[in-house]
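Q: have a look at this fold, sequence not included:
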């Protein structure tokens, strides 16, 4: 494990080990169902003692990312959950619309660098016209119509504090179909205490640019850190007749 910089020095060792293993799991460097290296191997790899490794693995077990039995510790096999048949609004933590789901052919996502709308720049701690990392996510219906669109602008603090985002340097490393579904986990592991603020509205109808039709529901999401700095601003627009929006929450 690389030597910590000054900003990461206060992060407990077991959290840094858990973060490295979580990244391996997310990137499928350890495929679902595969066995993780032994505690001894992990302690040697990350230059920590075995108790630190055990604490990191316990955290991943609590997150249901790994399972342990008498044979060892294995990457969890994701459960396939049925898609809801009706729109659902429940009091749960919002998930980031970050990657392909069950029907990958119906999802399009991309990362690029561009300047946000001028009114958003100060909120993102950017100068007017300054590019930032932008994520676009579209869910398509069987006939190719856009059922849901989401666009997210990341702030200067987000790119500085979240290693998984900072690797997407301007002009390189941006790619199609990026999977950012673990974004909020990345924020937590970076030591950020985040607050979500959602504004939901039904825009005046009909609008020619409505996603999937004239019946729309729009969501404006602002995620801030413990200092009140915006980390990301997301606008979600979807057809209220044919798509659903689900909150996920853990206390």
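A: Yep, that arrived. Bear in mind that the values here come from a model prediction, so they are computed numbers and not experimental data. Numbering: from 1, shown residues only.
Q: C-alpha only now, for contacts and for neighbours.
A: OK.
Q: for this protein, just list every one of the strands.
A: 66-69, 72-75, 107-114, 132-140, 146-154, 195-201, 216-224, 230-239 (DSSP state E).
Q: can I get these in CSV with mean neighbour count and distance to residue 18?
A: CSV is the format used below for the strands of the chain (neighbours: other CA atoms under 10 Å; distance: least, CA to CA, whole Å):
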stretch, mean neighbour count, distance to residue 18
strand 66-69, 16, 11
strand 72-75, 18, 13
strand 107-114, 18, 26
strand 132-140, 22, 26
strand 146-154, 23, 24
strand 195-201, 13, 23
strand 216-224, 20, 23
strand 230-239, 22, 22
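Q: residue 91: which of those is closest?
A: With CA to CA, the closest approach to residue 91 among these belongs to strand 195-201: 11.6 Å.
Q: and that closest one, what other elements does it pack with?
A: Judged by 3 or more CA pairs under 8 Å, 6 or more residues apart in numbering; DSSP states H and E, strand 195-201 is in contact with strand 216-224.
Q: for the strand it packs on, packing partners?
A: Strand 216-224 makes packing contacts with strand 195-201, strand 230-239 when contacts are defined by 3+ CA pairs under 8 Å, 6+ apart.
Q: putting a second one here so we can go through both:
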């Protein structure tokens, strides 16, 4: 692989990784364009003012994540967007009120629950990057709380995630835009599965207020790369939900979504 730097001290990130991060944006555009492909190695080398070996290293880096395939006609996204009628976004959830309160995002580095350690490729006691996103109502109540656990291997190979891990505890919400964009791209390019769990409480345990919800609602979302690698697991909780709407179009099985209000 190319040297991280040509002089002074070591660079914070190898050059080929920085180029790979930039190429992810090109991949996102190409995936939504019929026949879309990346520019040639020669064009990319000229754009980033590096040799073609560095470009090849960046493309190989993307191939290892299952984002790129290369053939005789050049490199293209591993998965392209299918042109089908739009429907409710399966990864978007409506707020519980027309005027929701503020949203907060932050990251931590913690030990994940044992049930997630093996799927994420972790051993007991390992720590990884965790992203929190909380949406509040006008009265300060929590409408939705999403907790996303990232595979440590993916974090190490992804510049946007590695930077967030190094700044855990010091990042503000606006500093996490790159992480959120990466997760959206990973979901669009890979495979997303969502499991809805509704828990009905007939006889509340002692000490639980009578006003507590009689039916809890949680959603677990898993995101796999095109290669099949599990890259992230998100657990969503909706403490104040009122109703759930699920949509499916038999003519377009790929389109399915649900909305929580």
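A: Arrived safely. Bear in mind that the values here come from a model prediction, so they are computed numbers and not experimental data.
Q: what's the TM-score here?
A: Comparison of the two superposed chains (TM-score structural alignment, normalised by the length of the first structure) gives a TM-score of 0.53, and 175 aligned residues with a CA RMSD of 4.5 Å.
Q: out of the helices and strands packed on strand 216-224 of the first structure, which is closest to residue 174 of the first structure?
A: It's strand 230-239; of those, that one is closest to residue 174 of the first structure (CA to CA) at 17.5 Å.
Q: who's in contact with stretch 166-176 of the second structure?
A: 104-109, 164 (CA atoms under 8 Å, 6 or more residues apart in numbering).
Q: which one of those is nearest to residue 71 of the second structure?
A: residue 164 (33.8 Å).
Q: distance of the closest one from residue 87 of the second structure?
A: Residue 164 of the second structure sits 32 Å away from residue 87 of the second structure, going by CA to CA, to the nearest Å.
Q: longest helix of the second structure?
A: Ordering each helix of the second structure by length in residues (DSSP state H) puts helix 15-31 first.
Q: burial measure for the residue nearest to residue 164 of the first structure when sequence neighbours are not counted, as a count.
A: Nearest residue to residue 164 of the first structure in three dimensions, chain neighbours excluded: residue 186, at 7.2 Å (CA to CA, 6 or more residues apart in numbering). A count of nearby residues for residue 186 of the first structure, using other CA atoms under 10 Å, gives 20.
Q: how about the longest helix of the second structure: buried residues?
A: If you call a residue buried by 16 or more other CA atoms under 10 Å, then helix 15-31 of the second structure has these buried ones: 15-17, 19-21, 23-24, 26-31.
Q: off-centre distance for that helix?
A: 16 Å (CA atoms, centre = their mean, to the nearest Å).
Q: which strands and helices lie in contact with it?
A: So helix 15-31 of the second structure, by 3+ CA pairs under 8 Å, 6+ apart, packs with helix 52-64, strand 74-77, helix 159-166.
Q: after superposing, tell me the mean distance of the last one to the first structure.
A: After superposition onto the first structure, helix 159-166 of the second structure sits on average 1.9 Å from its aligned residues (mean CA distance after the TM-score superposition for the first structure).
Q: that helix to helix 15-31, inter-axis angle?
A: Angle between the axes of helix 159-166 of the second structure and helix 15-31 is 120 degrees (criterion: axes from the mean of the first three to the mean of the last three CA atoms, to 10 degrees).
Q: can you give me the angle helix 159-166 of the second structure makes with strand 103-111?
A: 80 degrees.
Q: and helix 159-166 of the second structure, what's buried?
A: Quick answer for helix 159-166 of the second structure (16+ other CA under 10 Å): 159-165.
Q: show me what contacts residue 133 of the first structure?
A: 111-114, 153-154, 168, 170.
Q: please tell me how far the closest residue to residue 48 of the first structure other than its chain neighbours sits from residue 106 of the first structure.
A: In space, residue 48 of the first structure comes closest to residue 13 once its chain neighbours are excluded; the distance is 7.7 Å by CA to CA, 6+ apart. Per CA to CA, residue 13 of the first structure is found 40 Å from residue 106 of the first structure.
Q: between the contacts of residue 133 of the first structure, which is nearest residue 68 of the first structure?
A: Closest to residue 68 of the first structure, out of all of these and judged by CA to CA, is residue 168, at 33.5 Å.
Q: what does that closest one align to in the second structure?
A: Using TM-score structural alignment to pair residues, one finds that residue 168 of the first structure aligns to residue 164 in the second structure.
Q: wait, that match sits on residue 106?
A: No: at 9.6 Å, residue 164 of the second structure does not count as touching residue 106 under the criterion of CA atoms under 8 Å.
Q: could I get the strands of the first structure as CSV with distance to residue 96 of the first structure?
A: Output for the strands of the first structure, formatted as CSV (distance: least, CA to CA, whole Å):
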stretch, distance to residue 96 of the first structure
strand 66-69, 21
strand 72-75, 22
strand 107-114, 12
strand 132-140, 10
strand 146-154, 10
strand 195-201, 11
strand 216-224, 10
strand 230-239, 9
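Q: give the aligned equivalent of residue 192 of the second structure in the first structure.
A: So residue 192 of the second structure corresponds to residue 196, using TM-score structural alignment.
Q: doesn't residue 52 make contact with the residue nearest to residue 48 of the first structure?
A: Yes: using CA under 8 Å, residue 13 of the first structure makes contact with residue 52 at a distance of 6.8 Å.
Q: quick one, what contacts the residue positioned nearest the centre of the second structure?
A: What sits nearest the mean C-alpha location of the second structure, by CA atoms, centre = their mean, is residue 183, with 2.1 Å. By CA under 8 Å, 6+ apart, no residues touch residue 183 of the second structure.
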